[in-house]
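# Starting from these lines, generate the structure:
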Amino acid sequence: MKETHTAALWESLIRIVKAEVKPALGCTEPVSLALAAATAKAHLQGKVQHLQAWVSPNLMKNGMGVNIPGAGMSGLPVAAALGALCGDEKAGLEVLKNVTQDDVAEATRWMKQKQVRVGIDPDCHEVLYARVRVWNDAHHAEVIIAGDHTHIISIEQDGKTLFRDDNRTMEAEPVSLPDFFRNVSIRDIFQFSEQAAFSDIAFILDAAVLNNRLSEEGLRHPWGLHIGASLERQRAKNLIGNDLLSNLLIRTVAASDARMGGAPLPAMSNSGSGNQGIAATMPVVVAAEFTGADQEKLARSLILSHLVAIYIHSKLPTLSALCAVSTASMGSAAGIAWLLGGDLDTISMAINSMVGDVSGIICDGAANSCAMKVSTGAASALKAVLMALDSTAVTGREGIVCDDVEDSINNLCSLARNAMQHTDKQIITMMIEKSV
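Here you go, the predicted structure:
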C-alpha cells in the first residue's frame, strides 16, 4: 500500500513540476495581458482597430514598470498592443515570441493615437485578472484571464459567449496545489528527489539550459541594471573575490538583469514567474559546476529546488506583498545543500535561517530592481546552507521561525496571506500616485 501511495505521489509531483516549470518570455503579468489580447484578436472578425483592458490591482502593480521583450518599452499598454497585433495565442507564456520592429512601431502608433487603454477594474476581487476587449468597426471580442497567468475563463464574440469556465478550475489540475501540498512535506519532496528514476526527472535540465542562456546574455549586454556585469567588472579589480559566492551571485543576477531588461529570450519560470524560476535554477547550476556534479546530480538538485519552491508558493497568494523570489531561493538552498553533502536536516536548518533572514522583502512591482532581490535571495541561500553545514541556524526561539521547518514556512506564508494584504494595497496606492 505504501509503495502504491509513493508511486501516485511521485507521479503527481512530476506532473506538477511540468505544469509549473515552463518557458516564459518576459514578465508574466504583462504577458498574461498580452495573451488575453492575442486570444481576443483570434476571435475578432477583421483586424483589431483599438482595444481596452481592465486588470486587477496586483497585475497593474507588476506591469507598470517592466520592460516588454523585443519592444524597448515598458508597461501594460505595450504588452496589450503587441498581443493584439502579433501575439501567438497558442504559445502561452511565450505569446510575444514573434514580435518584430514593425510590430513595435505600430504599437507605438496605437498608443500615441490612444487606440489602447488599460486601467484597473474597480470591481475586481481577483488577485490575477485581465479582461481585454478588441474592436473592428461593429465587431468586438472579449477574453478574460483569471486565477493563473494562462487560465482563460471567458471568451465572447459580438456579445455571444463562446466559452465560460464558471468553476474557475484549472484544466490540468483536478486538485488545487494548496490542497495537494497540504498532505505533502519537505521530507516527501526530498525522498522523491533522491530516489526517483533519473529518466523521469531529466526534463528539468531544460531549466538549466534556458536560464543559463539568459545569464550569459545578461553578462554580454547592459540589460536592466546590469548588476551581474557590474559585479564581474568589480571582481576584475579585485574588489570581490573569485569564489562560489561571487560566481553564484553574478551568474544568477545576470539572468534576472536580462529578463527584466527585456531581452528577447525565454526564462524557465516557476509558479508563473521567470524570476522565481531563475532563483530556483541558477544558484543550483553554479553550485553543481563548483562540485563537479554530473547531469543526474544536477537534475536531482534542480528538481528538489523547483519542487520546494512550488511547495512553499502553493501556500502563498498568486501575487502578494511578499517578494516570492525569497521563497523560490529557499528552494535553491535545498538544492545547494544537497549538492554540498547536506541531508534533510541541513535543508531544514537552511530554510529556517532564510525565513529569519529574507522574510521581510516586499514586492513593489516587476521592474529592473527585481534583479537586486534575486541577488539577495541567492546570497541568503548560500549563507544559510554554509551555516547549516556548520550546524548552526536561526532557531525556534527567534521571531516567526519555529523548530519545525514546516511551521516556519506556514508562519511566513500566513503573514503574506493575511497581515501583508494591507501592505500590498499601500504599495499599489504609492505606485499609482507616483505614476500620475
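
# drop to CA atoms for contacts and neighbour counts, all remaining ones
Noted.

# Name the residues that touch stretch 284-302?
For stretch 284-302, the external contacting residues (C-alpha atoms under 8 Å, 6 or more residues apart in numbering) are 193-194, 198, 201-202, 204-205, 208, 244, 247-248, 251, 280-281, 305, 332, 334-336, 338-340.

# in that stretch, what's buried?
284-288, 293, 297-302 (16 or more other C-alpha atoms under 10 Å).

# How far off centre is stretch 47-63?
Relative to its parent chain, stretch 47-63 has a centroid offset of 19 Å by C-alpha atoms, centre = their mean, to the nearest Å.

# From the opening residue of it to its closing one, how far?
25 Å (C-alpha to C-alpha, to the nearest Å).

# Using neighbour counts, pick out the buried residues of that stretch.
Neighbour count says stretch 47-63 has 48, 50-63 buried, by 16+ other C-alpha under 10 Å.

# Quick one: the strands in the stretch 101-250 of the chain, in order.
116-120, 129-136, 139-146, 152-157, 160-164 (DSSP state E, counting those that start in this stretch).

# would you turn these into CSV with mean neighbour count?
Output for the strands of the stretch 101-250 of the chain, formatted as CSV (neighbours: other C-alpha atoms under 10 Å):
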stretch, mean neighbour count
strand 116-120, 18
strand 129-136, 25
strand 139-146, 23
strand 152-157, 21
strand 160-164, 12
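
# how about those in JSON lines, adding distance to residue 258?
Conversion of these to JSON lines gives the following (distance: least, C-alpha to C-alpha, whole Å):
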{"stretch": "strand 116-120", "distance to residue 258": "26"}
{"stretch": "strand 129-136", "distance to residue 258": "26"}
{"stretch": "strand 139-146", "distance to residue 258": "27"}
{"stretch": "strand 152-157", "distance to residue 258": "29"}
{"stretch": "strand 160-164", "distance to residue 258": "37"}
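
# and this one, so I can compare the two:
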Amino acid sequence: MNQEYYLQQLEEELVIALGCTEPVSVAFAAALARKEAGYDDPVESIELQASVNIYKNAMSVFIPGTNDMGAAMAAALGAVGGDPSLDLQVLQSIGEEDIVTARKLCAEGKVSLDLAPRGAPSLYIDVTVRTKDHCGRAVVAWKHDLVMELERDGVQTFLNDTSQVQELTDSITVDDLRDIWDFATTVDVDKLDLVRQTIELNDKIAVEGMLGSYGLEVGRSIAKACRGGKDVPDVECCSLSDYCAAWTAAATDARMVGVSLPVMSNSGSGNQGLTATIPVLSAARFLG
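Have a look, this model is predicted:
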C-alpha cells in the first residue's frame, strides 16, 4: 500500500468550490477565455458549447452572490468579473457592477448557447469570449477544473497532455479496497490537514443551512419532524440516521440556493463532498 499515492489522490480530488460545480466550472472556463482575450476592452459576446449535464445541472441552482441561475449567466459572470486564478472559487471576486453587466449581456442576447460536439466527453465546456479587438477561448473537460486547451485570437496558447485524462481513468481501476482501508487506519493524521479543512468548511455550511431558511428546507424539515412537526427544528430529538440526514440535507439546501460559503468538493462534486463528510461528522457527534 502506497500512502503517498492516496495522499496525492486527496490533493487532486478535494477541491474548494464556491457554488454548484456545474455553473461554477462554466464561469471558470469563461474567466480563462476572458484572460486570453485580455482586459483592455469590455466583453462584446460570449459563445458557450457544453455537454447536456452541464446545462441540466446549471439551470435550476442559484449562482453564489446572485439571484440568478443558468449557464448563460454563469458564463457572463465568469467573463466579466471572474478570477481564473481562484479555480472553482472563480466567482469569489464578483461585485454588484459585474452582476449588472452580466445580466445586460444575457438580456441583449450576447451569450449564445450550443451543445457540445458529438463525441465530446460527458463533462465538456468550451467558451469563446470576444472583445473589440481580441478573442479568447478555453476548453474544460473530464473534470470541472481540468483545462484542456486555451487560445488567443485563434492561436493555441496551451494544450493539455492527454495523459492526464488516461491517469484519471486508470486511477479508478487500480484502487484496491484493502489498500484504502489500510491507508485510512494507518496514515499519520498530521498529514491530513486537507481533511480537517474539509470538515471545517462543510460543517460551516451545514450549520448555516440548519439555522437559515434555504430552498426546500429539507434538513430543517427532517429536524422538525423529529419533534413531531413543531415549527422549530431540533436535531437533538433525532435518531442517528435522521440526525445525519438532517445535517447533510441542510448543507445541500444552503449550497444549492447560492449561499456564499465554499465547500470542499469531492471528485468534482460539491454535494458528493458534503455526503462524504457530513454524515460521518454527524455520526461522530451523535455517538459522542
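
# that older thread, which among the buried residues of stretch 47-63 of the first structure gets closest to residue 143 of the first structure?
Distance to residue 143 of the first structure, by C-alpha to C-alpha, is smallest for residue 53 among the buried residues of stretch 47-63 of the first structure, at 9.7 Å.

# what does that closest one align to in the second structure?
Under the alignment (TM-score structural alignment), residue 53 of the first structure pairs with residue 48 of the second structure.

# what's the answer for residue 405 of the first structure, then?
So, by TM-score structural alignment, residue 405 of the first structure is left unmatched.

# coming back round to it: in three-state terms, how would the match of residue 53 of the first structure be classified?
Following DSSP: H, G, I helix; E, B strand; the rest coil, residue 48 of the second structure is assigned to strand.

# Wait, it touches residue 117, no?
No - counting by C-alpha atoms under 8 Å, residue 48 of the second structure stays clear of residue 117, with 11.6 Å between them.

# just to revisit the earlier point, just the buried residues of the contacts of stretch 284-302 of the first structure.
Using 16+ other C-alpha under 10 Å as the burial test, the contacts of stretch 284-302 of the first structure include 193-194, 201-202, 204-205, 208, 247-248, 251, 280-281, 305, 332, 334-336, 338-340 as buried.

# and these, which of them are in helices?
Members of these lying in helices (criterion: DSSP state H): 193-194, 201, 205, 208, 247-248, 251, 280-281, 305, 332, 334-336, 338-339.

# got a list of what the residue nearest to residue 224 of the first structure when sequence neighbours are not counted touches?
Nearest residue to residue 224 of the first structure in three dimensions, chain neighbours excluded: residue 261, at 3.9 Å (C-alpha to C-alpha, 6 or more residues apart in numbering). Residues near residue 261 of the first structure by C-alpha under 8 Å, 6+ apart: 66-67, 69, 223-225, 368.

# Centre of the first structure to the edge, which residue is at the far end?
Ranked by distance from the centre of the first structure (C-alpha atoms, centre = their mean), the top residue is residue 138, with 38.5 Å.

# Now do the same for it: its match in the second structure.
Counting by TM-score structural alignment, residue 138 of the first structure corresponds to residue 133 in the second structure.

# how about residue 179 of the first structure, what's its match in the second structure?
Superposed on the second structure with TM-score structural alignment, residue 179 of the first structure falls opposite residue 170.

# and its match, how many neighbours?
Counted by other C-alpha atoms under 10 Å, the residues lying close to residue 170 of the second structure total 11.

# can you check residue 235 of the second structure too?
Neighbours of residue 235 of the second structure under the rule other C-alpha under 10 Å: 23.

# residue contacts, it?
223-224, 226, 243, 246.

# Show me what residue 15 of the second structure lines up with in the first structure.
So, by TM-score structural alignment, residue 15 of the second structure is matched to residue 22.

# Who are the contact partners of its match?
Going by C-alpha under 8 Å, 6+ apart, residue 22 of the first structure touches 268-270.

# again with residue 375 of the first structure
With C-alpha under 8 Å, 6+ apart, residue 375 of the first structure has these contacts: 249, 252-253.

# chain center to the helix or strand hosting residue 425 of the first structure: distance?
Here residue 425 of the first structure, judged by DSSP states H and E, is contained in helix 420-435. Relative to the centre of its chain, helix 420-435 of the first structure is centred 21 Å away, using C-alpha atoms, centre = their mean.

# Pull out the buried positions in it.
Within helix 420-435 of the first structure, the residues that count as buried by 16+ other C-alpha under 10 Å are 420-421, 423-424, 427-428, 431.

# now do stretch 35-49 of the first structure
Within stretch 35-49 of the first structure, the residues that count as buried by 16+ other C-alpha under 10 Å are 35-45, 48.

# burial measure for residue 415 of the first structure, as a count.
Counted with other C-alpha under 10 Å, residues neighbouring residue 415 of the first structure total 17.

# try residue 169 of the second structure
Number of residues near residue 169 of the second structure (other C-alpha under 10 Å) recorded here: 12.

# got a list of what it touches?
Taking C-alpha under 8 Å, 6+ apart, one finds nothing in contact with residue 169 of the second structure.

# ok, now how distant is it from residue 21 of the second structure?
Applying C-alpha to C-alpha, the value for residue 169 of the second structure to residue 21 of the second structure is 20 Å.

# Also residue 173 of the second structure?
As defined by C-alpha to C-alpha, residue 173 of the second structure lies at a distance of 24 Å from residue 21 of the second structure.
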